[in-house]
Every structure is written in structure tokens, then in C-alpha cells.
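Please work out how this folds:
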Amino acid sequence: MFILKNKFYFSILYFSILIIDIIVKFGLDAIPFRFITKPLIVVSLVLFYWMNSNEKSKRNFVFMVLALFFFLLGDIFLIFKDVSLLFSLGMLGFIFGKLFFTFRFSNQNDFKLVRLLPVVIFCFVYIFVVLNIIYDNLGDYFIPVLVYLFVAMLTLQFAYLRKSGVDTKSYLSVGIGILFSVVADSVAVLAQFYENNFFYDKVTVILFYGISQYLIVMGIIEEKAKIDNSFYEDVSIGI
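Predicted structure coming up:
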């Protein structure tokens, strides 16, 4: 339990599991070895989050646990991504995982729509470019992949909007984690529907994915709400 309470030792454990999973992916059979190493990536994060969470909102705690749970299901199904049904279930697991991340990232702070505009433009351009590259190979997967990319970009937007409500350290950790997730998603989709071994996907997808999940969980654990000074400023002006 000490390892799960200490960030430094847990980080060593976590990245050791990640490296072992990459080695197993190349050198050993999926059954039974990857059924052990791959789920351990997310399971270790769930345990670490559970032991170290300071969530004031029970709702936020549940959203994070559900997000990681669905990522865990997605990981298990995608071990056999060459099986159409399991690939679809894996995508569905990741879609729900990203949606629950989105719910967790949301806050009640006001924001200016103009500040979100560059991110929205990026998201539309990103989806358009990726779909344009893989369109001819999508077949029946067009709608599922479109939904997957849309939800991925929605998660990016809500991670961006956290800036108005949380401290800089947490904001950057989650934000960089989401960007790593976008890279992992992009490589995975292009490798599946465009070109095998795209950008060395067998290594890069799991590496970027593992780093992204680590940064997101760490950022949420360390999250501190920003204090809204506007009330005090209004009071001082009135005085």
C-alpha cells in the first residue's frame, strides 16, 4: 500500500508495467500474458486514484472511476482488435471512457466563447483531415469512427476549459495528457484504417496512451480549485 500512497514509487511501478506490456506485446502471446499486463496499466491507476483522491464532490469521484473502468474494458477488448465485434466493443469502451472524462472536466465557471473558437476550429479541421485520409477504408465503421473522433475532440475542449477553474499545474498535466491521448488515437486510427505499422503504432499507441492516462490521473489528483477574486474585488470597489 505504501507504493500506492507515494507518487515517486508509484510512478516507477506504473512505467515499469507500461514497459513490460510493450515487451509482452512483441514477444509473447496475447493469451494469457497481455490479459495480465495490459489491464494492469489502468488497474494501477484506479488503485492510485482511489488511495490518493481528495475529491470534494462524490459525483466527480464516480465520473473518474467510471472513466477508468470503461478504458479498462476497452483495453481488454482491443487486445483482439482484428476481431470485428471486439474491436467495436473496444471503441465503445473508449468512447464511454472519454465521455466520463468530459463530465469530470466540466465546471460551472463562465468562459468566453471567443476563447474556445480556436480549439473548435482545430477540432473540426482535425476530424476532417483524419476522415479524409481513411474514408475509403472505413466501410461500415464510418459512423463509429466519426463518433469516436468527435468525443475525443469534445474531451479536448472540456480539458481546455478547465483553465478558468483550476490551478495551473493540474490544468497543464491534464491538458498535456489529453494531447498525448489525441496522438495515440490518431496513430491507432490511421494504423487500423490507412497503413499498417503507421508511425510504429505497436509501440507508440500504447506508450502515448499510457503516458496520457498517467498525466490525466495525476492532474486530477493534484487539482486545486481557483479562488474567484471577482467578489472581493467588487466588495473593495464598493468600499
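
C-alpha from now on. contacts and neighbour counts both.
Will do.

Could you give the separation of stretch 49-58 from the chain centroid?
18 Å (CA atoms, centre = their mean, to the nearest Å).

Tell me which residues are up against that stretch.
With CA atoms under 8 Å, 6 or more residues apart in numbering as the test, stretch 49-58 has contacts from L4, K5, F61, V217, I221.

list the buried ones in it?
Y49, W50, N52, S53, E55 (16 or more other CA atoms under 10 Å).

Kindly report the same for stretch 13-27.
Buried residues in stretch 13-27 (16+ other CA under 10 Å): Y14, F15, I17, L18, I19, D21, I22, V24, K25.

structure for this one too, so we can compare:
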Amino acid sequence: MNIFEKIDMDMLTKTEKSFSLVFSIVVIAELIAGSVESLTTYHYFTKPLILISLIFFFWKHAQHLDVKTKWLTLLALVFSLMGDVLLMFVNASVNYFISGLLAFLLAHVMYVLVFLRKRKKSKKVFPFTVILLLYAATVFYFLKDGLGDLLLPVMVYMGVILLMAITGFLRQGRVPKNSYILVFLGALFFITSDSLLALNKFYEPLPFSNIGIMLTYSIAQLFIVFGLIKQS
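So this is what the prediction gives:
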């Protein structure tokens, strides 16, 4: 089955479509607040609201999932929220960046544990792993000279987020089609978002970096949440 087969939008419930609209408004508000200097104050409200809205949505609509899946996912979302908040203060101290990196590292570990619960053990993962490693090596080539003391933490982080994508890939054949595609695409959007963030911080400033990072990040989290809700 082609993993990029079109997602059947009829599989989204009316509630999910309504939430997607509200979620889009929140994300657009954050993109504006984070890009317009005169609206910076609102940024401290709109950015956390992205994950807060997802946490409440998942909590309300994931009651059918098994307990471990539900709580591991909630932990992933809470750690992501912590990471979002910490990264808003990186200009004050590098410690906020390190703490934010750790929070997102824990979020990815939680997602890995969730995805592993529905892995297909017979699925071949080597070709996809090679592609991911080549991509990671390319990004790392541009980052390495600017990492300094953060070289090891960033390498560990890159390894964990690649593992998240691999475990998301391993769900094919064990979960419904839409659940698999949404989660897998969410993992790829997460890698894209973190790549943009890293290149913007450690290589050189990217044009419209705030928009690109937040848009791909928001899509990633939304897709993973929807995908996990459709898991069973």
C-alpha cells in the first residue's frame, strides 16, 4: 500500500473537522503574534494555547484507547507544552533552550513508546532508516560548526526523533489506514519543524523561519493526535 495514498477526509468526524477549524484559527493567531513585534505580548498566550487545545481535545476523545496509550500520549503532549513554554525564553538564557530540548526529547520518547505498542514486527525498516539517516547526516553537516557545547545533546535529540519516525513507520498493517498515515506524516512534519528550527538557530537565519517552524510543528501534533484517536 502506498503510504502517501490520499487520506479519506470522510473518515474525519464532524467534531474533528470543527476542531481543525478552531485549531487553525489558534495557529494563525500564533503566527501573527509571533511575527508582528507589536503583538509579541499575545505570543505568550497563543503559543501555549496550541498544545493546550490539543490536550483537551485528546483527553475528551481518547476514552476508547487503552490506558497506557492514552496516558503516554498525554505525557507527550504535556512535555511538548513545557518545551513550547521554555523555548519562548531562550533569549534570556541558553538554559531555557537546553531545558526545552529535554522536554521535547521526553515527548518524543513517549511517542516512541506509544507507537511501539502497535508495531508490526515483520515490517522491513532498513530502507526507510537509511533514508532518514542520510537526511539527518545532511542536516548535521550544516549544523555541526555552530553547535559548540550542544553537539552531544543535539545528536541525542536527533537520534530520538528519528526513532520516533521509524516506530511510526512500523505501525503500518497493525492499525487502520488513516491512523497510520496521519501518525506517520505527523512524525515527518515533526522532523521538518525541528530541522528548520535547528538550521535557523545553529546555521543561519532562515526567511520566515517562525512561520515555517510553527506551521509544520502544529500540523505534526494535530496529525499525531488525530491518528492515535483513530487507532482503534
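
Closest to L149 of structure 1 out of the buried residues of stretch 49-58 of structure 1?
Taking CA to CA as the measure, L149 of structure 1 lies nearest Y49 of the buried residues of stretch 49-58 of structure 1, at 26.6 Å.

hang on, that closest one is in a helix, isn't it?
Yes: using DSSP: H, G, I helix; E, B strand; the rest coil, the assignment for Y49 of structure 1 is a helix.

residues touching the counterpart of V42 of structure 1 in structure 2, list them.
Alignment note (TM-score structural alignment): V42 of structure 1 maps to L51 of structure 2. L51 of structure 2 makes contact with L77, V78, S80, L81 under the criterion CA under 8 Å, 6+ apart.

Help me confirm that L51 of structure 2 is found in a helix?
Yes: with three-state DSSP as the criterion, L51 of structure 2 is assigned to a helix.

Could you check which residue of structure 1 pairs with F190 of structure 2?
Checking TM-score structural alignment: F190 of structure 2 goes with S181.

ok, how many other residues are close to that match?
Here the number of neighbours of S181 of structure 1 (other CA atoms under 10 Å) works out to 25.

ok, so what distance separates the match of V42 of structure 1 from E30 of structure 2?
Relative to E30 of structure 2, L51 of structure 2 is positioned 12 Å away (CA to CA, to the nearest Å).

cool, S218 of structure 2 as well?
From S218 of structure 2 to E30 of structure 2 the distance is 10 Å (CA to CA).

what's the closest of the contacts of stretch 49-58 of structure 1 to I95 of structure 1?
V217 (17.6 Å).

how about the nearest residue to the aligned partner of L92 of structure 1 in structure 2, chain neighbours excluded?
Under the alignment (TM-score structural alignment), L92 of structure 1 maps onto L102 of structure 2. Of all residues not flanking L102 of structure 2 in the chain, G83 sits nearest, at 7.7 Å (CA to CA, 6 or more residues apart in numbering).

what about the alignment partner in structure 1 of the one you found, distance to K224 of structure 1?
With TM-score structural alignment as the criterion, G83 of structure 2 lines up with G74 in structure 1. The gap separating G74 of structure 1 from K224 of structure 1 is 30 Å, by CA to CA.

what do you get for S186 of structure 1?
S186 of structure 1 is 31 Å from K224 of structure 1, by CA to CA.

Could you find the counterpart of D21 of structure 1 in structure 2?
D21 of structure 1 maps onto E30 in structure 2, by TM-score structural alignment.

Do I have it right that its match meets T46?
Yes: at 5.0 Å, E30 of structure 2 and T46 qualify as touching, with contact defined as CA atoms under 8 Å.

who touches the residue lying closest to V85 of structure 2 once chain neighbours are set aside in this structure?
Of all residues not flanking V85 of structure 2 in the chain, P48 sits nearest, at 6.5 Å (CA to CA, 6+ apart). Residues near P48 of structure 2 by CA under 8 Å, 6+ apart: L81, D84, V85.

For P48 of structure 2, what is the enclosing helix or strand?
Per DSSP states H and E: P48 of structure 2 is located in helix 40-61.

same thing with S80 of structure 2?
Secondary structure assignment for S80 of structure 2, by DSSP H and E: helix 67-87.

Mind reading off the mean deviation between that helix and structure 1?
In this overlay with structure 1, the average offset of helix 67-87 of structure 2 from its partner residues is 0.4 Å by mean CA distance after the TM-score superposition for structure 1.

need the next SSE after that helix, C-terminal direction.
From helix 67-87 of structure 2, the next helix or strand downstream (DSSP H and E) is helix 94-116.

Superposed on structure 1, what's the mean shift for that next one?
Relative to structure 1, helix 94-116 of structure 2 is 0.7 Å off (mean CA distance after the TM-score superposition for structure 1).

quick check: angle from that helix to helix 67-87?
160 degrees (axes from the mean of the first three to the mean of the last three CA atoms, to 10 degrees).

Return the set of buried residues in whichever helix or strand comes after helix 94-116 of structure 2.
Once the chain leaves helix 94-116 of structure 2, the next helix or strand it forms, by DSSP H and E, is helix 126-147. Residues T129, L132, A136, V139, F140, L143, L147 are the ones in helix 126-147 of structure 2 that count as buried (16+ other CA under 10 Å).

What is helix 126-147 of structure 2 packed up against?
Other helices and strands packing on helix 126-147 of structure 2, by 3 or more CA pairs under 8 Å, 6 or more residues apart in numbering; DSSP states H and E, are helix 151-169, helix 177-202.

which parts of the last one are buried?
Right, the one you point to is helix 177-202 of structure 2. Residues of helix 177-202 of structure 2 classed as buried under the neighbour-count rule (16+ other CA under 10 Å) are 177-200, 202.

cool, and the first one?
Taking 16+ other CA under 10 Å as the basis for neighbour counts, the residues of helix 151-169 of structure 2 that come out buried are 154, 157-158, 160-169.

So which bit of structure 1 is it matched to?
Going by TM-score structural alignment: helix 151-169 of structure 2 matches residues 142-160.

Identify the residues contacting K163 of structure 1.
K163 of structure 1 neighbours (CA under 8 Å, 6+ apart): Y171.

Would you mind measuring from it to S11 of structure 1?
Applying CA to CA to K163 of structure 1 and S11 of structure 1 gives a distance of 25 Å.
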